[in-house]
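Need coordinates for the following:
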Amino acid sequence: MEWPIVEFQGWTAFHGGQEETEIYLNGAKAGAVSFSARPDVEAAMGAGWVAVGWSTAFDIEQSARDNGQALVLEVRVRQQVIARKCFRYKGRFDVTPSPLKIVLHMPKTGGTSLRMALEEHRQSLFLLPLYNGDFTKINGLSSSSIDKVDVVFGHTSYGLHEHIARAVSYMTVLRNPYDFVSSLYFFAKYIQQDAEMLTASSITEALEKVRRPEFDNYYTRAIAGLAAELPVTDEHLEKAISNIDSHFSFVGLAERPRESLKRFSCIFGLPLSYMKENVTPDIVEREFVDPMQANQAIREHVRLDLKLYQYVVKKFWNMEIG
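Below is the predicted model:
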């Protein structure tokens, strides 16, 4: 282990009810732990079991230095250690001089493929995942450790630079908003088995009943740095465009994966491989969708995103790729 910031993740299961799970590193309790449901584990273990997934990040450099470069990770339930693993920290002494690259991973835009292409170079590239939707993980990290990170990658929004002292460069990939919302609906309903989405008989009904930020001009919201609970307005569209012009080094297109990847390869200075990952499979319900009716329903929810996407497409083709 050689990176100064490490994300640990796993799951715990309880019989008869969920118990409090705590994560410790060298005796220090993790301050920010993200929890998620694990219905797959519960189904495998049988009736009566409750399972939760957990993930947390530690700024391990100082802790390792204080403990002879040794790291002891513990998972505790009711203050009892139920799992323990030991590591040794080697340390990364070179500091990245360039601006921190922040990749906003928009769902269902090929972001997983890009992340995996970058992870192929993890021996020389330090990626810090940020998928909990807020900046809690960043706030707990030291400046010296942040300076050693090459890329922050995750489902997050514009504004991360306000929490660190280092210069940054944003980038992302967008997809036609109609296809984005449609793909998200099918993925959430049939792959993630989202409880709310499963109650909807169609994408039109889901848009009417299910409240989630992805169904309300998500691109504009994320790039403008707007909180999930606030309404998106035309002013936020102007803010998003301004942010792209001033703080984004590149915005790729999901419809042009090879051209986008070629540009990312130039930005990162790495030969990134093209791969397709986390693709929503063919769903029977798709065969019964009226495209015109579905797009009409979607249009009301992506009015601003359509304008932002059109702006990005023009910017993409005016940019030299290669």
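
CA only for contacts and neighbour counts going forward, please
OK.

Quick one: residues contacting Ala227.
Taking CA atoms under 8 Å, 6 or more residues apart in numbering, we find Ala227 in contact with Arg221.

Can you classify it as helix, strand or coil?
coil (DSSP: H, G, I helix; E, B strand; the rest coil).

do the same with the one 4 residues further on
Remark: Pro231 carries the secondary structure label coil [criterion: three-state DSSP].

Can you give me the end-to-end span of stretch 199-211?
End-to-end distance of stretch 199-211: 13 Å, with CA to CA, to the nearest Å as the criterion.

can you check stretch 190-208 too?
Comparing the first residue of stretch 190-208 with its last one, the separation is 18 Å (CA to CA).

Give the buried residues for that stretch.
Of the residues in stretch 190-208, those scored as buried under the neighbour-count criterion (16 or more other CA atoms under 10 Å) are Met197, Leu198, Ala200, Ser202, Ile203, Thr204, Ala206, Leu207.

I figured the last one hits Ala297, correct?
Yes - proximity of Leu207 to Ala297 meets the contact threshold set by CA atoms under 8 Å, at 7.5 Å.

Now render the buried residues of stretch 190-208 as TSV, adding secondary structure and distance to Asn278.
Rendered in TSV, the data for the buried residues of stretch 190-208 read as follows (DSSP: H, G, I helix; E, B strand; the rest coil; distance: CA to CA, whole Å):
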residue	secondary structure	distance to Asn278
Met197	helix	19
Leu198	helix	20
Ala200	coil	23
Ser202	coil	22
Ile203	helix	20
Thr204	helix	24
Ala206	helix	22
Leu207	helix	23
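
Mind putting the residues you listed into CSV with distance to Glu255?
Rendered in CSV, the data for these read as follows (distance: CA to CA, whole Å):
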residue, distance to Glu255
Met197, 26
Leu198, 28
Ala200, 28
Ser202, 25
Ile203, 22
Thr204, 24
Ala206, 25
Leu207, 24
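
Give the burial count for Cys266, as a bare number.
Using other CA atoms under 10 Å, Cys266 is surrounded by 13 other residues.

Would you do the same for the sequence below? I want to compare the two.
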Amino acid sequence: MPYQPDVVKEVRANLPAAKVVYGHVHFGIHKFLRLQNYQYIAFLRHPIDRVLSFYSHNARHPDTSHHAAIQGGMSLLEMLESEITIETNNHITRLLTAQGQPDLFDDTQMLEQALANIEKHFCFVGLVEKFAESVALLGKTLGWQSSYEIPYINVDPTKHLHQIDAQTQAALEKYNRLDLLLYEQVSRGFSL
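Prediction:
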């Protein structure tokens, strides 16, 4: 996926002093930044929870791209079926393969590539649902001497309010099938 040239230029300018480049970035950023020595780290969230959070975030924040549509009555089911955003359609698998094309929504080769990228390029993959344990394991993986208590921020205050009907649940599973399989694979391999 393309990065904005001005952002890439700014990050490249700061690379000599940087130890970490972080954020919600697509796999392949190392090519844009022309990095030879790199390691990826990721924290995966359960795909259904991630999409519910995405929808809720857009509903709560007026500056988001789908706020007006949701406030105008667009349901989660309508958002999923309209395919107005790839963020509700196997988004994590896309991030891990740098594939943005919505027409690839059920390409098992994309899943295989995501898993291969994790195996080859990631020194660590943690789980948001096991955040404290993941951070401890990350520290062990990276040889950190201290353990830090990580605060929980950006928590969805409406998480407990999500009531999903059977049709919406089925659509969530359909449009995130690859992400669910990816998450299952990663969580099976997760251990302390």
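
Pull up the overlap in contacts between Leu207 and Ala297 of structure 1.
Counting by CA under 8 Å, 6+ apart, no residue touches both Leu207 of structure 1 and Ala297.

Please pull up the equivalent of Gln36 of structure 2 in structure 1.
When structure 1 is aligned by TM-score structural alignment, the residue opposite Gln36 of structure 2 is Arg166.

Just give the number of residues close to Gln99 of structure 2.
Using other CA under 10 Å, Gln99 of structure 2 has 18 other residues around it.

what residue of structure 1 matches up with it?
Gln99 of structure 2 maps onto Leu226 in structure 1, by TM-score structural alignment.

Show me what Asn89 of structure 2 aligns to in structure 1.
Looking across to structure 1 (by TM-score structural alignment), Asn89 of structure 2 lines up with Asp216.

Tell me how far that match lies from Val313 of structure 1.
20 Å.

So the two - more neighbours on which side?
Looking at Asp216 of structure 1 and Val313 with other CA under 10 Å, you find the greater number of neighbours at Asp216, namely 22 against 17.

which residues sit in contact with the more buried one?
Taking CA under 8 Å, 6+ apart as the definition, contacts of Asp216 of structure 1 comprise Val232, His301, Val302.

ok, so of the residues you listed, who is nearest Val251 of structure 1?
Val302 (18.3 Å; CA to CA).

Not counting sequence-adjacent ones, nearest residue to the closest one?
Asn217 (4.7 Å; CA to CA, 6 or more residues apart in numbering).

what about that neighbour, distance to Val313 of structure 1?
Shown here: Asn217 of structure 1 relative to Val313 of structure 1, a distance of 17 Å by CA to CA.

Now do the SS call for Leu306 of structure 1.
Applying three-state DSSP to Leu306 of structure 1 yields a three-state assignment of helix.

got it, and Asn14 of structure 2?
Secondary structure for Asn14 of structure 2, judged by three-state DSSP, is helix.

That one and Val8 of structure 2, how far apart?
Counting by CA to CA, the gap from Asn14 of structure 2 to Val8 of structure 2 is 10 Å.

Between these two, which has more neighbouring residues?
Counting neighbours by other CA under 10 Å for Asn14 of structure 2 and for Val8 shows that Val8 has the greater number, 14 against 11.

What segments of structure 2 are helices?
Here structure 2 has its helices, by DSSP state H, at 5-14, 29-32, 47-60, 67-71, 76-82, 91-95, 108-121, 131-142, 166-175, 177-189.

okay, the last one sits on what stretch of structure 1?
Residues 303-315 of structure 1 are matched to helix 177-189 of structure 2 when aligned by TM-score structural alignment.

What is the burial count for Asp49 of structure 2?
The burial count assigned to Asp49 of structure 2 is 14, neighbours taken as other CA under 10 Å.

got the contact list for Ala222 of structure 1?
Ala222 of structure 1 sits next to Thr156, Ser157, Tyr158 when contact means CA under 8 Å, 6+ apart.

Among the residues you listed, which lie within strands?
When strands are assigned by DSSP state E, not one member of the contacts of Ala222 of structure 1 lies inside them.

with these in mind, which one is nearest to Tyr185 of structure 1?
Compare each of the contacts of Ala222 of structure 1 with Tyr185 of structure 1 using CA to CA and the shortest gap goes to Thr156, at 19.6 Å.

Pick out the residue nearest the middle of structure 2.
In structure 2, the centroid-proximal residue (CA atoms, centre = their mean) is Ile92; its distance is 4.6 Å.

Grab the nearest non-local neighbour of that residue.
The shortest distance from Ile92 of structure 2 to any non-neighbouring residue, by CA to CA, 6+ apart, is to Asp179 (6.1 Å).

burial measure for the one you found, as a count.
Other residues within reach of Asp179 of structure 2 by the criterion other CA under 10 Å amount to 25.
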